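Visitor: Just need the structure, nothing else, for what follows:
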Amino acid sequence: MKRNFLILSSFLLGVLLSMLTSCSSDTPDTPEQHAVTIRATLPEGSGIESLEGIAIEFLDLRTQHKEEKQLDKSGICQVKLDASVYTITIRGEIGNNSIVAILENYSISENATLEMPLIITKIKPTGLLFKEVFFNGETNNGQMMHPDQYFIIYNNSDNVVYADGVAFGLTAHANPLGEDAFTQELNQNNRIVLSMIYTIPGNGTQYPVQPGGQLVIAGTAINHYDADHPNSVDLSGADLEIFEPDQPEAYGQDVDNPNVPNLVKIFNRFGVFMMHPRGFMPPVLFEIDEPIETFLAKNQFEYTNNEGQTVMLYAVPVENVLDGIETGNTGNFKVKSLPVTVDRSMIGVPGCHRQVLIARKTEERNGRIYMIDTNDSENDCEAIQGQNSFPAK
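Guide: Model prediction:
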């Protein structure tokens, strides 16, 4: 009996050692790791100066494990990864730029440096609209005045909106006139032909507009008020201005306030910035969601004027419009310049140089002031006496 016990014990010990050896051989080795450097590259002319903080994700397709890192200022990320197959994703926002790059099913089996070209798209600046537009001018000691024209862009949303690159224009169609080539283009191709385009400068992060915040944009950002111009106002504290260094001599020399940044002039068929004092050519606020050269090439509008001359203008697709107000002269209105999807009606001034301001009505919700915006200026806006002053602080 004792001998049998010893044989059984030896057998069990052999089985146990065999099991231990078997388990040891079945245990996978620790995966080999490799040093990987990611270089995210920006497209030429993006204007973005730093990629610091942009997220990059490494998804191990074998284990579904995710590792998240961030790019540095120059777009580099260094990481150690297990040998496996990965999907690498870069995604984030810088100002009004959305940034993305994806590299799928990439096998990591050795140290590597990978370049990932970034795709940059513009984030639509939803919520920006006109708060005030002063184009009507005033009379000062018998002199008609309109260099103190201005408009205000307001952020009606609950989020920070970057205004960099947002465009301002005036329609080419004057609404006291009947149907013409411009209204035909609008009706047939859903594009608004413009007489001028200016854009807010910036690389996507320079002009954040807080919820309930605004940008005051002056025709000329100086103090227009003095003894000879008692009905004018001080615009020296505007956020931006429009400067025309080469305007026609008949309009005199434009004044540039060195303390106020200038809008970027894209084109102006008149060579001078001036909103019609009766509002005949309504203002439009819109986005340009591609390089300006591409936008202009796609949106040329050529027509023949009454003198038989060929004139090149530019149009904006209605889908790009952020806001527009069908301004005009009450009792002197024939065909709308803006589509009903932008403004169903119109808001008029009683005449030229009456010092009438077009202002958007407001309402209070949850302790904050919002602009009323139903795309119906008769409901949303009012014509009030007297423009506002924005002196330098």
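Visitor: C-alpha only now, for contacts and for neighbours.
Guide: Will do.
Visitor: wait, doesn't Gly127 sit right on Asn156?
Guide: Yes - with contacts counted by CA atoms under 8 Å, Gly127 reaches Asn156, the gap being 4.9 Å.
Visitor: These two: which is more packed in?
Guide: For Gly127 and Asn156, the more surrounded residue by other CA atoms under 10 Å is Asn156, and the numbers stand at 25 against 19.
Visitor: what's the spacing between that one and Gly212?
Guide: Distance, Asn156 to Gly212, using CA to CA, to the nearest Å: 6 Å.
Visitor: anything in contact with each of those two?
Guide: Common neighbours of Asn156 and Gly212, using CA atoms under 8 Å, 6 or more residues apart in numbering, are Tyr370.
Visitor: my read: Tyr303 touches Val193, true?
Guide: No - Tyr303 is beyond contact range of Val193, at 10.6 Å (criterion: CA under 8 Å).
Visitor: The two: who's more crowded?
Guide: Taking neighbours as other CA under 10 Å, Tyr303 and Val193 compare with Val193 leading, 28 against 13.
Visitor: and this one, so I can compare the two:
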Amino acid sequence: MKRSLYLMMTIVTGFCACQKKDLGSTATPVNLSVAIEYNSEVSSIGLRKDSALVRITNNTSGTTKETYTNINGVASFESITPGHYTITASISIPRSTYQQLSGTVVEQDVAFNGNITNESITQQQTKIKVPLVTGRIGNWVFKQIYYAGSNTSSGAVFRDQFFEIYNNSTDTLYADSLCFAQLIGVNNTSANYPTHGYLPNNQFDWTKSVGMNDANANTNYVYARAVFMIPGTGKQLPVLPGKSMVIAQTALDHTAPYYLNDGTMQQITNPALTIDLSGADFEAYLVDYKRAESGNSPTFNPYKWDVDNPAVPNLKVFYSTINDMILENTGRDAFVLYKTGGADPKTGFPFFAAPNITTVLPTTNLYQQIPVQLVIDAVELQRVTESSRVPKRLPNSLDAGPTNVSGGEYTSQSLVRKTARSVNGRRILQDTNNSANDFVTRAKADPSKTDASFTY
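Guide: Model (predicted):
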């Protein structure tokens, strides 16, 4: 997967001088050996190791090579330029084979994935082991997405939205610097678009964006209208296997009245329709970001529903074209979780205007370009009625099928990822790279993170 020259140069400038020297074109090529190994839960049951796909990506040049493992689970790469690499490995075990070897009943083929980010390959470091685990590469997944909101007159409308991220691996993961982005895309069903800036399916054609110089702009990247990051310096926010974190739009108890930023009281008519988010792990608070964006104008008025709960930490806000982390109630939306691989979340990736814009002005909205190879999990939503659905915005490599709550907007319903199986009390959530298969509708959103918040 190759990145644009602009992106490559941006990331390179963030490296220190000694790293630039280490990654120079004069370095002597090395032969790299990558061995896969299964996690301890299944390492002894006899799963095959041959035919796993191993891919290595140079983090500086974006050059990608891939090959398959031999019978011993080893993939060999010749004449590799020393440097920092992302190494991924994946293998799918047929359902019948896995059941026979493990004695565990499964509903689908079992995918094992491994990911090592920013591994330094040198003359002395030419043998790498990649642990394989079930679930997506990276092992963070969206567990629950509450986008529909609650009743517009007796509920909380959009104010009680949240999403829940889950550690789907066997290892403790750290949420520090995990990014969440809402993506931009065409949000209507009209088939009568102008010819400039659109694909045949009426979604944006990002190769036509002003300043774009990448023929793979539609497949190798996604484009964000809002970017948030969980704060932390590296290992401040451990999340144990099978545990999760709740990210609220506004971390307040929405079943009770509270004051808005304009001093008025927000009432609630039917508390049973909404939820208490005062116990969320993080919230999105954009008032300070929007105030700074206005140049600290004395006439700035904060968005009245973006109320801060001082008891709940705020996400870092790097970019947003809207006033709050408002998820599209009707389902015309898509989200990604990713880590930047060392690049600055705010400046490490370029921004582009929508492809239907031919002249970029100072007031034109720009959208950040995020490499697909950095995405850990992705979910695309759609409207309930197929005739009302908008053009698909996520490439199939991230999400082969969009999903939705069964009742549509303002129903208090949430999406919850299915449980594939449990191991010693830890749930392994289903992730087939197809949200239409992986999620089900919950009658009412549940941010408790308890066993009751899952589904089977």
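Visitor: As a check, name the ranges of all helices in the second structure.
Guide: 5-12, 17-22, 95-102, 287-293, 435-438 (DSSP state H).
Visitor: Quick one: map Pro261 of the first structure onto the second structure.
Guide: Under the alignment (TM-score structural alignment), Pro261 of the first structure pairs with Pro313 in the second structure.
Visitor: Need the nearest residue in space to that match, chain neighbours excluded.
Guide: Phe282 (5.1 Å; CA to CA, 6 or more residues apart in numbering).
Visitor: tally of neighbours for Arg3 of the first structure?
Guide: Neighbours around Arg3 of the first structure, by other CA under 10 Å: 8.
Visitor: Can I take it that it is in a helix?
Guide: Yes - applying DSSP: H, G, I helix; E, B strand; the rest coil, one finds Arg3 of the first structure inside a helix.
Visitor: Alignment lookup: it to the second structure.
Guide: With TM-score structural alignment as the criterion, Arg3 of the first structure pairs with nothing.
Visitor: cool, Met145 of the first structure as well?
Guide: Met145 of the first structure maps onto Val157 in the second structure, by TM-score structural alignment.
Visitor: distance of that match from Asn329 of the second structure?
Guide: 9 Å.
Visitor: between those two, what contacts are shared?
Guide: Gly149, Tyr410.
Visitor: From the centroid of the first structure, which residue is nearest?
Guide: Pro125 (4.5 Å; CA atoms, centre = their mean).
Visitor: Excluding chain neighbours, what is closest to it?
Guide: Spatial nearest neighbour of Pro125 of the first structure, excluding adjacent residues (CA to CA, 6+ apart): Val161 at 5.8 Å.
Visitor: Just list the residues touching whatever residue of the second structure lines up with the one you found, thanks.
Guide: Aligned counterpart of Val161 of the first structure in the second structure: Leu173 (TM-score structural alignment). Residues near Leu173 of the second structure by CA under 8 Å, 6+ apart: Asn167, Pro238, Val239, Leu240, Pro241.
Visitor: One more pass at 10 Å, please.
Guide: Each residue near Leu173 of the second structure by CA atoms under 10 Å, 6 or more residues apart in numbering is listed here: Gly138, Asn139, Trp140, Tyr166, Asn167, Lys235, Leu237, Pro238, Val239, Leu240, Pro241, Lys243.
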